[in-house]
Each structure stands twice: as structure tokens, then as C-alpha cells.
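S.K.: The sequence and its predicted three-dimensional model are supplied below.
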Amino acid sequence: MANFVKIFDTTLRDGTQGEGISLSVEDKMKIARKLDSLGVHYIEGGWPGSNNKDIEFFTRVKELGLKHAKVTAFGSTRRKDTLPENDINLNRILEVGVPVATIFGKSWDFHVHQAIQTTLEENLSMIYDSVHYLKNKGLEIIYDAEHFFDGYKNNADYALQTIKKAEEAGADWIVLCDTNGGSLPHEISEIVSVVKRSVSIPVGIHAHNDCELGVANSLAAVMAGATQVQGTINGFGERCGNANLCSIIPNLQLKLNYSCISEEQLQSLSNVARYVSEIANMHLPVNQAFVGAAAFAHKGGIHVSAILRNPSTYEHIKPELVGNKQRVLVSELAGQSNLVFKAQELGLDFDHNNEQSRKLIEQIKEMEHQGYQFEGADASLELLIRDAYGKQEELFTLESFKIIVAKNAGQPVVTEAIVKLNVNGESVYNAAEGNGPVNALDNALRKCLLQYYPVLQDMHLSDYKVRVLDEKDKTAAKVRVLIESTDFQNTWSTVGVSANIIEASGDALIDSLRYALIGKTRSAVQAEEQKERIGLVNH
């Protein structure tokens, strides 16, 4: 039986310290619900002693009825020369009514003298008193030993005294923190091994990513005996971020044979990663391990030819195990194997010797020559292939659109789009304002289509990029517009190219809407296929 590792998620506390991340209470509620469905064991909701927003979250999170996760509140040890019962931060933890308290204290003698400016003896008393006080109130106590690895390397004897004092006071967990993110995996492994021999309660790891080693250090700690891992979804966090749970969990479970969450929950990992990025308004890197859109993407013709025979030739795991999918990128540099793969993926019989296929290959090459880039817009590519083979139902067509931009002195710019579509043989006409011409056009298109296709209300644009293709032409140059869209379940990209940025944007927008509509049917089919593939893997 695999060894069990508890997952402690601190996206809602440590993750929010990342630059550009600000979560409302409603945002935190949505993410907490998603984390619970993923099967994490602890959700650190915030620091009730620091702000009213976190206090409101702890009040409202009880409404969710979480099934898997325990909610924990964060706080520091008591202030120096203060009784714990008189400490505001400790009492705030009690007031919010959580079952678990996560208390941090100083492990590094340098910090004791410089940061909190007290004696080593008083710091030990602060740790003992705080843990003992909360433990006597019936809470599970996780003691975060801040700067433990730096403290150990500077003064090993004192660092060990601090965690033994927490154990003596009744802590349930000792979590060793690489707070500055500067330790190396071999150091983590050696020090965790020493700690495991020094205390009798379970040990955890809290790593930061300042040396790009947050995941590696977390794995090293587990292999040395740690049984709790703290981290954040997508590695959000201060400076260079926290250890990324989206990499830690599958590495532990699929590579090292540790048990963290169920197989079914692991299959939701990519969805959780994208969902949290959307709520946090942060772009998910396409090359992020396991969950990124490019994590299982193949472009080189030789690679694609090989994966057509056996995906294991260029994939270290089956992407479905983490809820991701295999992608093949098509460009003028790719071989015919790439198009064969894409056609097979769509259930089409691609034969590069027939006239239809040759025309498609030439069309793609010509469009790429004009500035299209299908390797970053596989949704537009799929529509192109479907159209070429007559497999795409024409759900709507654009008859015309007009953009009006008006600016009066002293007033903000007003943008309005007027759109005329043909939907199921009916002419539909609508107008909408927006924050700029692209947003106005998007709003007008939706107003026309939502009455026929209400599923479109679930999708929205998540990224918009414009690239000038030939700078020599200056303002008359062609532009390429790439649009990324999402419905929280899937993410797709579309492309448009024109000398007119509005036309390029309109082409990419319409492709995105068309793809969203065919995607609903396709997703249902793929879900069934994925269940079958996972079943084969398990057997």
C-alpha cells in the first residue's frame, strides 16, 4: 500500500501575497469549493488577525459544507512579554471557529534577535505558550517553523529546540519552512531526516520557489519522511512563488507511489489549475508541467509520427491522468503526420494522396505564409479541417458589422458595435457598447446568439494578443490577433490576420464562438472516451 501524504493548500493565504493577485471573499469561496473537490486535506483561508476580509471568509466558508478539507486559520505566536489569553491574534483564531490553527514561530536565532528583538528564551516561551493555549481550546495545531532550514544551518541546536518546544506544548504537526526559498534538495533531505529522528509527531514541508526548487525540495522532504506538503495551486505566492501543488501532487502520486488524492480527483487537476487562474485573473503558462496547454503538445513531425504509433514515445504519462489532453500543433514546419493526427482526432480519414487533403495542406501553407499561426490556435485549425472535409455544420454566418467610436471633449470614449448575423436562416440584428471595439463586437455577437445558443453565456475571453507582422509597413502593416477563450472546463485559442485589426479580431472572435458551440458536443464525447482510456490504464 502506498504511503499517504496530506496536502495543505495555502493559495487563499500565502498565494494571495503574490504580485498582482487580489481575491475577494466571493473569489475565495469559489476557490475553496474547488479545492475541496480536488480532495486537499487542509485549506488555509487567511489570517483573521490581519484583516476583516479574512474574518468574513471564515464566517461564510461554513456555508459550503466542505466534504474533504479542514479549514485552518493562520497566525503568529503571541507577542513578546504578553500572555496568550491577552493576545489579539490568537483570540481572533478562536473567534472565527476553525477546527485547525496554523501557528508560525521563529526558528532562526538571527530572526529572534533582529526581527522580533527578544531573547532566545522568550522566543521558546512564545512558541510553547501559543501552541499550548490553542491546543487547550480543542484545536488541531500545525506549527510552522519559519526559516527553519536557514536557522538550522546557522544554529542547529537552537532550531531543534524551537520545534521540540512546540511538540512539548501539544502541536499535532511540525512543518519545516524554507521561507526564503534558498535551500537545495540535498540540504532539505538531510535536515528533514535529522528532524524526523528528533521529534515523535508528524513532519511537513513548506517550500518557496526562489531558486526554482520549490517542487524538488518538497519531494525531497517527503522522501526523507515528511507526510504533509504545503503549497499553492499554480505556485502562486510572494516573490517567485510557493511550491506548486499542481506539480507536487502528480509527481508524488504517479512517480513516487505516494497516495494524496483519489485517481478521479487527480483527473480534475488541470481543470482546477485553470479555474483558479481564471478566478485570480492570472494567465496560466502554456508550458506549466502537467496542467499547461502545451504540457502534452507535439509539433515536430518525427515526434508526431512516433506518438501515432505509441504515445509513450514522447509522453512521460498519459495526459488524461491529470485531466489534460494530447495536442498536435500544425504549422508550415510540421510534417504530414501532424495533419494525419489532427484528422484522426476528429474522426476523419486523412489521405495525403487525395485531392481534398492536398488542397488542405496547400491552404494551410498559404495561410501561414500570410501570417496565420495555427500552432498557437488549434481551435481555428480544427474548424479549418472540419470545413475542408464538410464536417462542420454552419451554425451562424456573419452578414455585416459596423464599429462606431465617438469621443467628445472631456468625456470618455464610447464604442458601439452593430452586428447582423444569419442564424438558422433568420437574419438577426443587434448592437452593443463595450470597453473598446473588440469588447463591443464580442458583446454584440453574444446578444445575437444567446437567444439561440444559451451555452455561450458560460464562455468568455481570457487573453487577447496582437502581433504586427511586418514593421516596415508601419501603420498599414498586417496584424495577427490571437484570442484565448475559456468556459472554466476547457481553454481554446483562435486566430485572425488582416491589415485591419478590427477585421482580424472579428475573425478570431467568430472562430472562438463557433468552436465553443461544437465544443459542447465534443466535450461530452471526449469525456466518455477518457473514462474508457482511464479504465484501460487501471486494468
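M.R.: Sure thing, it's come through.
S.K.: Could you use CA atoms for every contact and neighbour count after this?
M.R.: Noted.
S.K.: Just give me the longest helix of this protein.
M.R.: Assignment by DSSP state H gives helix 501-538 as the longest helix of the chain.
S.K.: Just give me how far it sits from the chain centre.
M.R.: 19 Å (C-alpha atoms, centre = their mean, to the nearest Å).
S.K.: Of all the residues in it, which ones are buried?
M.R.: 501-516, 519, 530, 534 (16 or more other C-alpha atoms under 10 Å).
S.K.: Likewise for stretch 410-418?
M.R.: Quick answer for stretch 410-418 (16+ other C-alpha under 10 Å): 414-418.
S.K.: another one to put next to it:
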Amino acid sequence: MKQNIEIFDSTLRDGAQGSGISFSLDDKIKITLELDELGVDYIEAGNPGSNQKDRDYFERINTMKLKHAKLVAFGSTRRKHSKAAEDGNVASLLSAGTQAISIFGKSWDYHVTNVLHTTLEENLAMIADTISYLTKEGKEVIFDAEHFFDGYKNNEGYAMESLKAAYDAGAKALVLCDTNGGAFPDEVAAITAKVKSLFDVTIGIHCHNDGGMAVANSILSVEAGATQVQGTFLGIGERCGNANLSTIIPNLQLKRGYSCIPEETMEQLTTSARYIAEVSNLTLDRSMPYVGHNAFAHKGGMHIDGVIKAKGSFEHIDPEAVGNDRSFIMSEVSGKNTIISSIQRVEPSLTKDSPETREILEKLKKLEHEGFQFEGAEASFELIIRKHLGLYKPFFQLDYFKIIEEEKQGENECSASALIKVMVNGQEEMTAAEGNGPVNAIDKAIRKVLGMFYANLKDFHLTDFKVRVLDGANTAAKVRVLIESTDGEDYWSTIGVSTNIIEASVLALVDSIEYKLIKDMEVEEASKS
């Protein structure tokens, strides 16, 4: 292994500034524990001087013992023309009780004069006074040189003076921030190397993704001498987001030989990414490198054939190295290998030449002609295989449903009701539920009644719902509904097609629940054997 690279995660602070992100106190605790379990070095968890939630967070998290990570409180330098020892925000950083504190200060003269409206000398004094005071209080101080790359390109001398002020005051790390996200990799590499040659201290890199190069910039900075990488775990953050640590970590560790997280936790990377996405109420980008559902998904027949014969032929790493799975996508271009791969997951004894394989292939073609598309709906296709092979036993039967829609009167009022009748093991049950729209209402009703029989459905819920009109813009057109579901650990997708959007939704929803119940049953049976 090459040298250790400190991973500094700012999901809970910088990531929280992303559009649509709003962490509850419990969310922040859950994500902290997951990041600690993964083995990141620092967790920048919030700014106690800015809001009560972050103050409550630090009070609560300090009662827990983390295994690996150091917690970091984040804040600015003292106010101009004052003393750090008398600054309220600086005091709040100390009250957070963290071992490390991240202080950001201006390194671009343009910001000093036009945003802070102070002198260049006073800004340097603000940096030095704040860091010196916190260091004397026993804190490990990390200095974020805000807008460093823009500042360096406009006034190299002053940008370097800002770093020297922090260094002389005792900063443990100097972090070079591409705050506007507009730097290029060659610039970042050259400037990082220059800084590294002048300061005998940890050099960090903090990139934003406005130019689409945050990951590349971070990696080039490491190659030039940076030994701390800051980012957010899913690349979330203000504007276009931050450097994505779930991409940077495996790139550095698996491809470049650096040590970023413990070797034994690398296989948790995908699970952690999907858990953090779930807690953050985000739909994980299916094409996200390493951890996305499509990261190792193959559709083209030639690609599939190649991967089956030689795994590395169309994959840059083994998906198991990061805890992900290889998948073959159903489509008209995927060929027999995709079909047999799916069939053998259900019945390993069948081959490409088995009559059952040919029958299932014909059924697939017929269903695709009717509007079904199993690309991205592998769970529904698995159920079709099970039914054709006689390996399917329904857990329930939806005998009847009725939807009543009403005009929504208030912002928080439901707009639809669903009445359903379900048969489970010969027992008939009826129930009703209200929801925001007919699909939401029937989803609630089905899960309400099935919860009486299957306790494992309590964590089951939908994460995505897509509708596409198939054959023309008219009221009698067929629609295809694709549903993505999760139980907090796994994700799967199902499909329904009908001229009735409610019926199509119900078909996909029933498949989703059946798939969850089948998988849980198989896990239970495997544990007994």
C-alpha cells in the first residue's frame, strides 16, 4: 500500500446544503454511525453556531462512542476587528465538544475586500487569531482555505499568505478549496504540488463539481501530494454538488494503491451508499460509479457473452470488491445468455438448450410485444420464470379493489380512498385506506392488510414510480408503470402494463410485494438448512 489518505466526509454539513436535502436529527445520527462503521477518518457534522439542530446533534452524539472517525465541528474565523476568545461562533465551536474543528477563511483577496469588506491584513489576523486560540484550547484545527484556487490564480502571493497565517498559528491541515468548482485537473495538480513543497503539514483537497471534474481534481491533487480528501459520500452538495467520496475511495484504494478505509470494509461501500441514500430520502443514481445499480449491469449480447466467458472482459473491477452485483438486463439486444442467467438463478439445472428456456424466451418476446419491458424490472421477470417453471406459490390474492377519488380540499388532506379485499391462506380480509392519489391509497391499503400476516413488510416501501404512455396520446392508450421498492437493504423493480393506469400500478405493486416475500422466505429457509 502507498501512504494513508485521510477521508474527510462532509455529507452532514456541505451535503446538507444541496437542493432538496433536509436531515433530521435522527438522520444525522444514523449517517454518522454508518460512516464510522465504514471507516472514514473525519465526519464534519455541522455548524453549531448556525442552528439549534446542529447543537442538539453534538450534544447527543457525544454520548455515543465512535469506533474510528473523529467528529468535526465547522465554523468561520472570528469576526473582523474582534478577538477570537470573545467571538460567539468560536465559543459555540468549543461547546460542540469535538476533538477536531474545521475553520474556513478567505484566501482570495477579491472576497476579502468585496465580501468581508475588510483589509487584507485584518483577514490574515482573523485566520491566525482564530486558529491560535482554538489550538491553545487543545483542538486539532483544520483550515479550509476558501476559494483557494481562484485566489491563487488571481493573487498567488496573498493566497499563500493565508495558508502561512494558518500554518504559523498551528493548523494541523491546510485544505485547498475549489469552492466555485471551476478548476481543471492540471491546475489543481500543479498548485497542490507547489503548496506541498512549501508547507510541512497535511495538505487537503476540497472540490466542488461545477465543472464536472471534482473527482478527477481530487485524485490529481492526491497524486500531487495531498493526503486528505474532503467530499460528500454521494456527491451531494450546493449547486452541482461536491466531490463524490463513494467514487474517490475505490479509485484511490483499488486502482492507485492508497489506503483510504480499512480493507475489510471496502466490500461495504455499496451497502453504505444505498443506506445513506435511503436515510437522505434520495434516489441513488443508477449509473453512479461503483455503487449504482447499473455500475456492473450488462445489456448488449456481445458484452454479456464476454462477461460470462471472462469476467474482466467488460468490467474494470470485480463488483464484489465494493459489495455490488453483476446483472444482465433483459432486452431485445441482450440475447440468450441474459435469459439463461436469470433462469439459472431460479433453477440452476436448466441450460440454453432446455425446452423451458426456449418457452420462457418466447413468453418474453410476447410480453414485450404487449408493452412490457423488463429492462430495469428484473424482479417481475423472475416472477414470470418462477410461474412458468411451477416454482411460484402466491402469498396472497388481491380479489377486489375500488378507488374513490375526491377533490383535494386542503394542503394536508388525502385525495383518494381505496377499498380492497385480499385472500391470505384461505382467510379473507377487507380494509380501506386514504392516500394522496389512488396509487398511494391502494398501496397503503394493501400493506395495511398484509401487515396482519407478514410482519416483514413493515420496512417495505416504494422509492420510485414512473409512468409511460406506450401507443399514442389518447385516453385508450396503454401505459407502463415501473415501480422501484426497498426494504432498507435491497432494491428491486417491477412492472405493470394496462390501458388502466390504476390496474398497471396494482400489477407492479403486487409483483413488488410478492418478490419481497419470496426472497425473505428463501433467506429464512437457507438459515434453517
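M.R.: Happy to help now that I have it. This structure is a prediction, so every number in the text was calculated from the model and none was measured.
S.K.: Superposed, what's their TM-score?
M.R.: The pair, once superposed, lands on a TM-score of 0.96 when counted by TM-score structural alignment, normalised by the length of the second structure; 526 aligned residues with a C-alpha RMSD of 1.8 Å.
S.K.: can you confirm Arg79 of the first structure is in a helix?
M.R.: No - according to DSSP: H, G, I helix; E, B strand; the rest coil, the state of Arg79 of the first structure is coil, so it is not within a helix.
S.K.: Distance-wise, check it relative to Pro48 of the first structure.
M.R.: 16 Å (C-alpha to C-alpha, to the nearest Å).
S.K.: Which one's more surrounded, these two?
M.R.: When neighbours are counted by other C-alpha atoms under 10 Å, Arg79 of the first structure and Pro48 differ, and Pro48 comes out ahead with 25 against 17.
S.K.: show me the contacts for the more buried one.
M.R.: Each residue near Pro48 of the first structure by C-alpha atoms under 8 Å, 6 or more residues apart in numbering is listed here: 54-55, 73-75, 89, 92-93, 96.
S.K.: Of those, which belong to strands?
M.R.: 73-75 (DSSP state E).
S.K.: Is it possible to get a markdown table of those that adds neighbour count?
M.R.: Shown next, in a markdown table, are those (neighbours: other C-alpha atoms under 10 Å):
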| residue | neighbour count |
| --- | --- |
| Ala73 | 26 |
| Phe74 | 26 |
| Gly75 | 24 |
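S.K.: of the residues you listed, closest to Ile116 of the first structure?
M.R.: Nearest to Ile116 of the first structure, judged by C-alpha to C-alpha, of those is Gly75 at 15.0 Å.
S.K.: so how far is Gly204 of the first structure from the closest one?
M.R.: 17 Å.
S.K.: do the same with Lys325 of the first structure
M.R.: From Lys325 of the first structure across to Gly204 of the first structure, the span is 32 Å (C-alpha to C-alpha).
S.K.: Neighbour count: the two, which is higher?
M.R.: With neighbours defined as other C-alpha under 10 Å, Lys325 of the first structure and Gly204 compare such that Gly204 has more, 28 against 20.
S.K.: host element of that one?
M.R.: strand 203-207 (DSSP states H and E).
S.K.: Which residue ranges of the stretch 301-450 of the second structure form strands?
M.R.: With DSSP state E, counting those that start in this stretch, the ranges of strands along the stretch 301-450 of the second structure come out as 327-328, 397-405, 416-424, 427-435.
S.K.: got a markdown table for these, with distance to Glu356 of the second structure too?
M.R.: A markdown table is the format used below for the strands of the stretch 301-450 of the second structure (distance: least, C-alpha to C-alpha, whole Å):
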| stretch | distance to Glu356 of the second structure |
| --- | --- |
| strand 327-328 | 19 |
| strand 397-405 | 26 |
| strand 416-424 | 30 |
| strand 427-435 | 34 |
